[in-house]
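Participant: here you go, sequence then predicted model.
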Amino acid sequence: MSDFAAIVLAAGKGTRMKSDLHKVLHPIAGRAMLDHLLASVAELEPARSVVVVGDKAEQIEAAVKGRADCCLQEPQLGTGHAVQQAEAALAGFDGDVLILYGDVPFVRPETMRRMLDRLHEADAPPCVVLAFRAADPGAYGRVISEDGRTIAKMVEFKDATAAERAVDLCNSGMMAVRAQDLFALLRRIGNDNAAGEYYLPDIVMTALGDGRASAWVEADEAEVQGINSRAELARAEAQWQAARRAEAMADGATLVAPETVFFAFDTRLGRDVTVEPNVVFGPGVSVADGATIHAFSHIVGATIGADCSVGPFARLRPGAVMEKGSKVGNFVEMKKAVLGEGAKASHLTYLGDAIVGEHANIGAGTITCNYDGYFKYKTEIGPRAFIGSNSSLIAPVKIGADAIVAAGSAVSRDVGDGDLRMVRGEQIVKPGWADRFHDAMKKKKAAAKDKG
């Protein structure tokens, strides 16, 4: 495939989102819709990428820094005018140009490649339009083709005749264009239309006037759906999740209630992984073969080893690592902590900034006290150590191999290998005190009731 540049249009105001965040930065599966698109473009290794910005330009510029150049469209006079703004950024570039939309995130790399390849077929079309068959064509622009390969006419819905509106082949707005033609054609289009804007599709008709027919390739409607509102964003999320769940099960994972499991864009599951209902995966999670994720667990930025057990009601935060066969149970939270092979924290535990050795046992209610209000400190627990219930390990602290920390201890000094550490206040017993207290309080309550 010859060199190509990508132009991504993202200058619109996105008013229907009613948001202070630019429309194309709203996430789907934990990744901004613009990033979904740029990741697909990156798979084809473009020579250059340019994002056309307008409203909230600073947000997009920060989001794509180092991955794409930005150019400003101000004022915003239509899609043709938007593409023109990239001319300076592509000065001297003579490859092909792929024109995409930041709010159409699911165009596949394979589809982009088909568009670019079509430019180089024997008839050498000046433009290749990405078209689709719409179940409800509505207000989409129409692609009129007489031979099934080339374009006889393109027309916006507002300007179409009744016969043209009856055609179900629609224009997605995306196209591939020969760079030598693109900006020359754009300079020749006008804005004599119902909206008074410069339409990008008009370059197709301009080229046709020169006797050069453009071509079209077809994509599935779901692949080219744009996102303009919160409701459409939710539908896009549901579409993505449904596809990812099907993929996970096809690859050998068991989803007990698929519709209740939510993946991130980069979630990786091994074979024979079981995921129970109501599990949420945030970005950065990998789960190895044979692990079980029990119901109502929330996992972000974590690495889960083979045959591990997580939850129910567990929370794994970034930096959590569970090695082979380890277990966290209900209401256990891990953050930036390693749970060694075969180690267990079965319930009601917080492990933060910690390293837990293999086959250690962390009792219920144990917490690593890792933060003093200014800095974070590490807790190290040795292999086969036993931490009794309701213990507080005050970091920085080391618990040795095979050591035992007695239940209810607040440990602030290191514990040696094989030692027992018990840190408890003296138990005081006052015989009969509780009986006398109850008698006095009952009399006091009765007296108050009589006065009332």
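Facilitator: Arrived safely, thanks for sending.
Participant: switch to C-alpha atoms for all contacts and neighbour counts from now on
Facilitator: Fine.
Participant: where do the strands sit along the stretch 351-452 of the chain?
Facilitator: Taking DSSP state E, counting those that start in this stretch, the strands of the stretch 351-452 of the chain run over residues 361-362, 367-369, 379-381, 386-387, 392-394, 397-399, 404-405, 410-411, 420-421.
Participant: here's the one I want to compare it with:
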Amino acid sequence: MNASEFFALPPSLASFAAHFPPDVAPWEWLKRIGPALAALTEVPATVTVPPGVQVEGKVWLHPSVKLPAYATLIGPAWIGAKTEIRPGAFIRGNVIIGEGCVIGNACEFKNCLLMDGVQVPHFSYVGDSILGNNAHLGAGVICSNLRLDQKPVTVRANGKTYETGLRKFGAILGDAAEVGCNSVLNPGAILGRRALVAPTSAFSGYLPPENVAYCRSQAKILPRRA
């Protein structure tokens, strides 16, 4: 299971490419977000920040980023061109966001990588997670990143169990994957390209590309229609 099966780092994030090789397990990228930001040598652009937007630490903002009247941005963080940050967003360190994303109202982001065109528009938590190009979370989606027993998160996929070595690991969404409103992705949830989790679901495990999961306590996986 390699990162290249789920997404390709877009040109907007080319400066980070050396830190995110395509031939490693996708959860290995989570360990590299902090080092990638620490190695960044470009000088942050001068951007006029509204009085209600609190900025702490190193935060790289492209001049075309749309800022709200109020939000909290704690670095290190890098936010790409034409991304819209909505009121009440809370970015709290080790966050890389690509081009043309929506960072929604009352949403929290921590140690995560969002590629181009990602939309997280309303009331979500995205921690220790990777969202591929054009991935979408409906309102109220939670990427749960800590097991109740606080043991390291394992991934079960294709008849194998992978030891990630990560105590905190939210979700990985492939390109164009979607999650419906008020769903919870349990620690270590992995969605393939264009996979879809239906609204109000609690999803665990691995959802293959082009499939749909309808679940309350147990997933029912069906082929996804075009």
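Facilitator: Ah, there it is. Only a predicted model underlies this, so the values are computations on that prediction, with no experimental measurement involved.
Participant: quick revisit: can you put the strands of the stretch 351-452 of structure 1 in CSV and add mean neighbour count and distance to residue 58 of structure 1?
Facilitator: What follows is these, written out as CSV (neighbours: other CA atoms under 10 Å; distance: least, CA to CA, whole Å):
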stretch, mean neighbour count, distance to residue 58 of structure 1
strand 361-362, 26, 48
strand 367-369, 23, 40
strand 379-381, 24, 42
strand 386-387, 25, 51
strand 392-394, 23, 44
strand 397-399, 24, 45
strand 404-405, 24, 54
strand 410-411, 22, 49
strand 420-421, 18, 56
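Participant: among those, which is nearest residue 348 of structure 1?
Facilitator: When the strands of the stretch 351-452 of structure 1 are compared by CA to CA, strand 367-369 sits nearest residue 348 of structure 1, at 8.7 Å.
Participant: identify the residue range in structure 2 corresponding to that closest one.
Facilitator: Mapped onto structure 2 using TM-score structural alignment, strand 367-369 of structure 1 spans residues 142-144.
Participant: off-centre distance for that stretch?
Facilitator: 10 Å (CA atoms, centre = their mean, to the nearest Å).
Participant: ok so, going back, could I get the strands of the stretch 351-452 of structure 1 as a markdown table with distance to residue 218 of structure 1?
Facilitator: Shown next, in a markdown table, are the strands of the stretch 351-452 of structure 1 (distance: least, CA to CA, whole Å):
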| stretch | distance to residue 218 of structure 1 |
| --- | --- |
| strand 361-362 | 58 |
| strand 367-369 | 57 |
| strand 379-381 | 58 |
| strand 386-387 | 62 |
| strand 392-394 | 62 |
| strand 397-399 | 63 |
| strand 404-405 | 67 |
| strand 410-411 | 67 |
| strand 420-421 | 71 |
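Participant: so which of those gets nearest residue 433 of structure 1?
Facilitator: Once the strands of the stretch 351-452 of structure 1 are compared by CA to CA, strand 410-411 is nearest, at 28.0 Å.
Participant: OK, contacts around the aligned partner of residue 381 of structure 1 in structure 2?
Facilitator: Applying TM-score structural alignment, one finds that residue 381 of structure 1 aligns to residue 173 in structure 2. Applying CA atoms under 8 Å, 6 or more residues apart in numbering to residue 173 of structure 2 gives the contacts 6, 130-132, 135, 190-193.
Participant: mind checking the strands of the stretch 351-452 of structure 1 for the one nearest to residue 335 of structure 1?
Facilitator: strand 367-369 (10.6 Å).
Participant: now that closest one on structure 2. Mean distance?
Facilitator: Once the two are superposed, strand 367-369 of structure 1 sits an average of 0.7 Å from its aligned residues in structure 2 (mean CA distance after the TM-score superposition for structure 1).
Participant: same for that strand, what does it pack against?
Facilitator: Helices and strands touching strand 367-369 of structure 1, by 3 or more CA pairs under 8 Å, 6 or more residues apart in numbering; DSSP states H and E, are strand 344-356, strand 392-394.
Participant: distance to residue 6 of structure 1 added to the ones you listed, as a markdown table?
Facilitator: Below are those laid out as a markdown table (distance: least, CA to CA, whole Å):
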| stretch | distance to residue 6 of structure 1 |
| --- | --- |
| strand 344-356 | 43 |
| strand 392-394 | 54 |
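Participant: how about stretch 154-171 of structure 1, aligned to which bit of structure 2?
Facilitator: By TM-score structural alignment, stretch 154-171 of structure 1 lines up with nothing in structure 2.
Participant: how long is that stretch end to end?
Facilitator: One end of stretch 154-171 of structure 1 sits 8 Å from the other (CA to CA, to the nearest Å).
Participant: ok, back up a step: and residue 59 of structure 1, which of the strands of the stretch 351-452 of structure 1 is closest to it?
Facilitator: Set against residue 59 of structure 1 and scored by CA to CA, the strands of the stretch 351-452 of structure 1 come closest in strand 367-369, at 37.4 Å.
Participant: ok, which of the strands of the stretch 351-452 of structure 1 comes nearest residue 165 of structure 1?
Facilitator: Of the strands of the stretch 351-452 of structure 1, nearest to residue 165 of structure 1 by CA to CA is strand 367-369, at 66.3 Å.
Participant: which one of the helices and strands packed on strand 367-369 of structure 1 lies closest to residue 176 of structure 1?
Facilitator: strand 344-356 (50.3 Å).
Participant: average offset of that closest one relative to structure 2?
Facilitator: By mean CA distance after the TM-score superposition for structure 1, the fitted strand 344-356 of structure 1 averages 0.3 Å away from its aligned residues in structure 2.
Participant: distance of the match of residue 381 of structure 1 relative to residue 113 of structure 2?
Facilitator: 11 Å.
Participant: now list whatever residues contact both of these two.
Facilitator: Common contact partners of residue 173 of structure 2 and residue 113 (CA under 8 Å, 6+ apart): 130-131.
Participant: show me where structure 2 has helices.
Facilitator: 33-38 (DSSP state H).
Participant: now do the contacts for the residue in it sticking out farthest from the centre.
Facilitator: Distance from the C-alpha centroid of structure 2 peaks at residue 51, with 27.5 Å (CA atoms, centre = their mean). Contacts for residue 51 of structure 2 were tallied using CA under 8 Å, 6+ apart; they are 69-70.
Participant: what does residue 409 of structure 1 give?
Facilitator: Neighbours of residue 409 of structure 1 in contact, by CA under 8 Å, 6+ apart: 388, 390-392, 421-424.
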